[in-house]
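*Asks:* What would the 3D arrangement of this be:
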Amino acid sequence: MARHQDSTVKPYHFTFVISIICIALFALALPNLAIIHTNELLNYQYDAIEHGELWRLVTGNLLHTNGWHLAMNLAGFWVIIFLHELHYKNHTGKLILLFISLCLLEGIGLFLFYPSLKAYVGLSGLLHGLFTFGAIMDIKKGLLSGYFLLLGVIAKVAFEQYFGASDGISSLINARVATESHLIGVVAGLICALVWSPMAHKFKHSK
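*Replies:* A predicted model of the protein is given here:
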């Protein structure tokens, strides 16, 4: 009997959909196409969230400051999915749930621990979480590379907390690099990895 795949939707399908959403939201915010002011409605704004606009906790991750910001984040997204495809290729639902969880944890983390950060957009915090999660899954599969990836992302974020991000990147994206979001992303990735393993084990043995 042929083995059935868990889903007809594959990781790259989901990555493509998210990419299209990010590109569409960016295009809608362009001055000559500004039919809907997506940035004003959807970006992470601390004060607006405090007044009940909770969707911004998630949607702020999907917006970008300019074309370079968008291109770098989407390139990073595709590279990370390619790097850790083995963890999602038969479990795209896992990737979708992880993406949503990281979006939410990123927004909540910034809101709770960095109230001085009044506005934020971009996938970079979430990407740090996705990278961290993948590295830990590598380690759990016995891949030595997982240790190097995990140590690398921790070292990068620790460096940023003390010395800040590159001035060149800030100039390129026309905004200060929110290194706080990278730290929150790594912590969110660790939390998701720690929670996922026992949940997956319980689900596997409950079938």
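*Asks:* use CA for all of it now, contacts and neighbours both
*Replies:* OK.
*Asks:* Grab the longest helix from this structure for me.
*Replies:* Assignment by DSSP state H gives helix 179-206 as the longest helix of the chain.
*Asks:* before we move on, which element is the most centrally placed residue in the chain in?
*Replies:* By Cα atoms, centre = their mean, the chain has its centre lying nearest to residue 126, at 1.9 Å. Assigning secondary structure by DSSP states H and E places residue 126 in helix 124-140.
*Asks:* and if you look at residue 102?
*Replies:* helix 92-113.
*Asks:* who does that helix touch, helix- and strand-wise?
*Replies:* helix 11-28, helix 56-59, helix 124-140, helix 179-206 (3 or more Cα pairs under 8 Å, 6 or more residues apart in numbering; DSSP states H and E).
*Asks:* buried sites along the longest one?
*Replies:* Looking back up the chat, that one is helix 179-206. Buried positions in helix 179-206, judged by neighbour count with 16 or more other Cα atoms under 10 Å: 179-193, 196.
*Asks:* next up, for comparison:
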Amino acid sequence: MERFNQYWAGLVLVLMFSAFLQLMPEWHPLLTFNSDNVMAEGWPLITAHFIHLDWWHALFNFIGLALIVLIWREFWTTRWLVNALLISGVLTSVVLWIIPIELTFVGLSGVLHGLLGYCLIKDIRSGKKWMWLILVALVTKVIIELLGWQPDHFVGEHVSYIHAAGLLSSLVLYKLERRRLSDAVMRDE
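*Replies:* The predicted structure is shown next:
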């Protein structure tokens, strides 16, 4: 069981799940985030992040996830990786649902921004102060995207909102890491 709790097992599990969903294009309309009906259905809060526009989109997201997990492997266990993906996915989706624009999306890029931000914050807090440069660069990139700059590879006009919402989730991930649900419950002493 200990081997399953290592970071690579979580990475393989998530990649296999996402690849399986990618092989089921007939399910994609049901799993896609659409701000008009996401709260009525519920599951697209999570599932939209694990399906992609096509296999190239999936491949780049898979590579991004693998790099984040491999570079910062000391931060991940299978349980925390899956939890972080779910927490970041739901938070990203809820933020996107709250903002007053009609939005439809699939893909992991928002969550990847959240995971990357989380890892950078962890590195900074552990004494690697130079990571501030990378975190500032990431935040600056997202702000510039929000101001209207969009590279040619962006698909859709609202990708900047997805990246910003994902980046916001990194703060919650840092706050929640390694906490047990039982720690949040008030006890009468």
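*Asks:* Can you pull the TM-score for these?
*Replies:* Overlay of the two chains. TM-score (TM-score structural alignment, normalised by the length of structure 2): 0.87; 182 aligned residues with a Cα RMSD of 2.2 Å.
*Asks:* returning to that earlier point: what's next to the helix holding residue 126 of structure 1, contact-wise?
*Replies:* Applying Cα atoms under 8 Å, 6 or more residues apart in numbering, the contact partners of helix 124-140 of structure 1 are 61, 73, 76-77, 80, 84, 87, 98-99, 102-103, 106, 144-147, 149-150, 153, 181-190, 192-193.
*Asks:* tally of neighbours for the counterpart of residue 134 of structure 1 in structure 2?
*Replies:* Superposed on structure 2 with TM-score structural alignment, residue 134 of structure 1 falls opposite residue 119. Residue 119 of structure 2: 25 surrounding residues under other Cα atoms under 10 Å.
*Asks:* Map residue 56 of structure 2 onto structure 1.
*Replies:* In structure 1, residue 56 of structure 2 lines up with residue 68, judged by TM-score structural alignment.
*Asks:* what about the nearest residue to its match once chain neighbours are set aside, distance to residue 92 of structure 1?
*Replies:* If the residues on either side of it in the chain are set aside, residue 68 of structure 1 comes closest to residue 173, at 5.8 Å by Cα to Cα, 6 or more residues apart in numbering. Using Cα to Cα, to the nearest Å, one obtains 31 Å as the distance from residue 173 of structure 1 to residue 92 of structure 1.
*Asks:* Which one of the two is surrounded by more residues?
*Replies:* Between residue 173 of structure 1 and residue 92, residue 92 has the larger neighbour count (other Cα under 10 Å), namely 21 against 17.
*Asks:* Could I get the contacting residues of the more buried one?
*Replies:* By Cα under 8 Å, 6+ apart, the contact list for residue 92 of structure 1 reads 6-7, 9-11, 14.
*Asks:* and if we set it to 6 Å?
*Replies:* 10-11 (Cα atoms under 6 Å, 6 or more residues apart in numbering).
*Asks:* mean per-residue distance, the helix or strand following the helix holding residue 126 of structure 1 to structure 2?
*Replies:* Sequence order places helix 145-163 as the next helix or strand after helix 124-140 of structure 1, per DSSP H and E. For helix 145-163 of structure 1, the mean deviation from structure 2 after alignment is 1.5 Å (mean Cα distance after the TM-score superposition for structure 1).
*Asks:* Thanks a lot, see you next time.
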